[in-house]
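Chemist: For reference, the sequence and a predicted model appear below.
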Amino acid sequence: MGGRPKEKQEFDSRLIDLARVSRVTKGGKRFSFRATVVLGDGKGRVGIGTAQGRDVAQAMQKATQKGRKNIIRVTAVKGTIPHEVLYKYHSAVVLLKPAPIGNGVKAGGPVRIIAKLAGIENITAKLIERTGNKLNIARATIKALSELKYKETPIQQNNADTQSTTNS
C-alpha cells in the first residue's frame, strides 16, 4: 500500500533473444544468460541492448539499461519510412521499403518488433541474406533505420526559413 507511486515507463521493451551461454574454466562450465532487448516509445525512438547475467532477470535488466543508452531517433513520414534502405550487418542483410497507408507492418521476427516499437505503422521488410542470428538481424534493422534521411521539399524549407527570420 505505502511506498512510492509507480511512475509510467518511458519506453516499452520486448525481449528478442534469450540464450544460455557458457564459459569453460578449469573447474568446469560456468553458465550465464544473454538477453537482447529492444526498447521503443512508439513515437520514433528505438534502441537495442544486449547483456549477460547470472540469471535471466539480471541479464534482462542489464540489457534494458544498455538499450536506453543506445536510443536512436527514426525519421518517419506519414507512418512509414521516407525511402528504401538496404543494410548489411555481418551475416544479416535487411531491406526496408516504405508502404502505403493501411498496408501495415509486413515483416517478420526482430524487424517487426523494432518497427512496432519505433512507431512505424506501414513498412515492408525483407531479409535478403537469411540468418538464424536474431541479434544480427536486429542490429542490421537498427542501423538501417538510423541511415534514413528525410529530405524536405523546397516549399517546406522556405516556410522554415521565413518562420526563423520572423521570430528573430
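Modeler: Perfect, I can see it now.
Chemist: CA only for contacts and neighbour counts going forward, please
Modeler: OK.
Chemist: give me the number of residues near the nearest residue to Met60 once chain neighbours are set aside?
Modeler: Distances taken as C-alpha to C-alpha, 6 or more residues apart in numbering place Ala35 nearest to Met60, at 5.5 Å, with adjacent residues excluded. Counted with other C-alpha atoms under 10 Å, the neighbours of Ala35 add up to 26.
Chemist: Go through the strand or helix carrying Ala35 and flag the buried ones.
Modeler: Assigned by DSSP states H and E, Ala35 belongs to strand 28-40. By 16 or more other C-alpha atoms under 10 Å, the buried positions in strand 28-40 come out as Ser32, Phe33, Arg34, Ala35, Thr36, Val37, Val38, Leu39, Gly40.
Chemist: again, but for stretch 44-56
Modeler: By neighbour count on 16+ other C-alpha under 10 Å, the buried set for stretch 44-56 is Gly44, Arg45, Val46, Gly47, Ile48, Gly49, Thr50, Ala51, Gln52, Gly53, Val56.
Chemist: Ok, stretch 112-129 next?
Modeler: For stretch 112-129, using 16+ other C-alpha under 10 Å, the buried residues are 112-127.
Chemist: I'd like the next helix or strand past the strand holding Ala35.
Modeler: Next element after strand 28-40 (DSSP H and E): strand 45-53.
Chemist: try it against this one:
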Amino acid sequence: MVKAGSITSLEQIFSMGKSIEENGIVDALLPNINSEVVEIRSVQRMTSNNRKQKFRVTAIVGDGNGHVGVGAAKDVEVKAAIDSAINAAKRNIMPVVMGCGSWQCTCGQPHSLPFITRGKCGSVEVLLKPAPKGLGIVASKHVKRMLELAGVKDIWSFSKGRTRTTYNVLMAVMDAFQHTISMKNLEDFNKSK
C-alpha cells in the first residue's frame, strides 16, 4: 500500500489501527529519521559446555517531529545486533501527541505534552510533566535524547525504580506516550458529540 502510493503518512497507518511490519515503510514515509544506539551490553548464558556470549543493544529512532521508537536486539556480533535493534525500533515507532499543557505557559504552541502522563515498565515508573516554553528538557541522559528525537522541547521528567535498566526506562517513556494517545482531548470530545 505504501509502495503503491495509497498511504502517504504514518498517521494514516495509525488511524487504521494497523501495525508496521517492515522497517522499509518507516524509511519511505520518514526519510529524515535519526537513529541512536543507547546501550550495548554483554549478556551470557551457561550451557553444559561453556558460556555463550551475546551482545544486547538498545536503540532509539525519531524524526524530531512527533514520532519515536525504541528497539532492542541480541546477537553474537555487535554490528548485527545494532542493525537489528534499529530495525526493531523502526517497527515500534509511534506518534507523540504534542501540546502546551503547562499552567505557567499559555502560548498554545506544541512544544511539550498536553498534560501530565505516567508510564511503567518493570519496576521503573516515569512521570512526564509539561513545562513552560524556554525551560528545556529536564531528564536523565537517555530519556533526554529520546525526548529530543520525539520533538519535545520543554518537559520535566521524574523516574523511580531501578532506573539503571536503560531499556525499562525507555519503555516506560513509550508507555507514557501511549497514554497520551489513548486520552481524548477536549477538541476530539466536542467533535464526537
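Modeler: Thanks, I have the structure now. Computed from a prediction, not measured in an experiment: that's the story for all the values here.
Chemist: Give me the mean distance between the strand holding Ala35 of structure 1 and structure 2.
Modeler: After superposition onto structure 2, strand 28-40 of structure 1 sits on average 0.6 Å from its aligned residues (mean C-alpha distance after the TM-score superposition for structure 1).
Chemist: residues in structure 2 aligned with that strand?
Modeler: Under TM-score structural alignment, the counterpart of strand 28-40 of structure 1 in structure 2 spans residues 50-62.
Chemist: cool, stretch 53-67 of structure 1 as well?
Modeler: Going by TM-score structural alignment: stretch 53-67 of structure 1 matches residues 75-89.
Chemist: quick one: contacts of that stretch?
Modeler: For stretch 75-89 of structure 2, contacts defined as C-alpha atoms under 8 Å, 6 or more residues apart in numbering pick out 23, 35, 37, 53-61, 69-74.
Chemist: Tell me the buried residues in it?
Modeler: Asp75, Val78, Ala81, Ile82, Asp83, Ser84, Ala85, Ile86, Asn87, Ala88, Ala89.
Chemist: Most widely separated two among the buried residues of strand 28-40 of structure 1?
Modeler: Spanning the widest gap among the buried residues of strand 28-40 of structure 1 are Ser32 and Gly40, at 26.2 Å by C-alpha to C-alpha.
Chemist: Met171 of structure 2 pairs with which position in structure 1?
Modeler: In structure 1, Met171 of structure 2 lands on Arg139 (TM-score structural alignment).
Chemist: Identify the single longest helix in structure 2, thanks.
Modeler: helix 166-182 (DSSP state H).
Chemist: Show me the contact partners of that one.
Modeler: Residues from elsewhere that reach helix 166-182 of structure 2 (C-alpha under 8 Å, 6+ apart): 39, 58, 69-70, 72, 95-97, 115, 117-122, 124-128, 142-143, 146, 163.
Chemist: That helix: which residues count as buried?
Modeler: Under 16+ other C-alpha under 10 Å, the buried positions of helix 166-182 of structure 2 are 166-180.
Chemist: Show me how far the next helix or strand after it is from its chain's centre.
Modeler: Next along the chain after helix 166-182 of structure 2, taking DSSP H and E as the criterion, comes helix 186-192. How far helix 186-192 of structure 2 lies from its chain's middle: 26 Å, per C-alpha atoms, centre = their mean, to the nearest Å.
Chemist: ditto for stretch 26-33 of structure 1
Modeler: 31 Å.
Chemist: cool, and stretch 97-107 of structure 1?
Modeler: That offset, for stretch 97-107 of structure 1, works out to 17 Å (C-alpha atoms, centre = their mean).
Chemist: residue ranges for the strands of structure 2, please.
Modeler: Along structure 2, counting by DSSP state E, strands occupy 34-46, 51-62, 67-75, 94-95, 117-121, 124-130, 137-138, 155-160.
Chemist: can you redo these as JSON lines with distance to Lys184 of structure 2?
Modeler: What follows is the strands of structure 2, written out as JSON lines (distance: least, C-alpha to C-alpha, whole Å):
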{"stretch": "strand 34-46", "distance to Lys184 of structure 2": "29"}
{"stretch": "strand 51-62", "distance to Lys184 of structure 2": "24"}
{"stretch": "strand 67-75", "distance to Lys184 of structure 2": "19"}
{"stretch": "strand 94-95", "distance to Lys184 of structure 2": "15"}
{"stretch": "strand 117-121", "distance to Lys184 of structure 2": "13"}
{"stretch": "strand 124-130", "distance to Lys184 of structure 2": "17"}
{"stretch": "strand 137-138", "distance to Lys184 of structure 2": "25"}
{"stretch": "strand 155-160", "distance to Lys184 of structure 2": "21"}
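Chemist: For Leu186 of structure 2, find the nearest of these.
Modeler: Comparison of the strands of structure 2 against Leu186 of structure 2 by C-alpha to C-alpha identifies strand 117-121 as nearest, at 16.2 Å.
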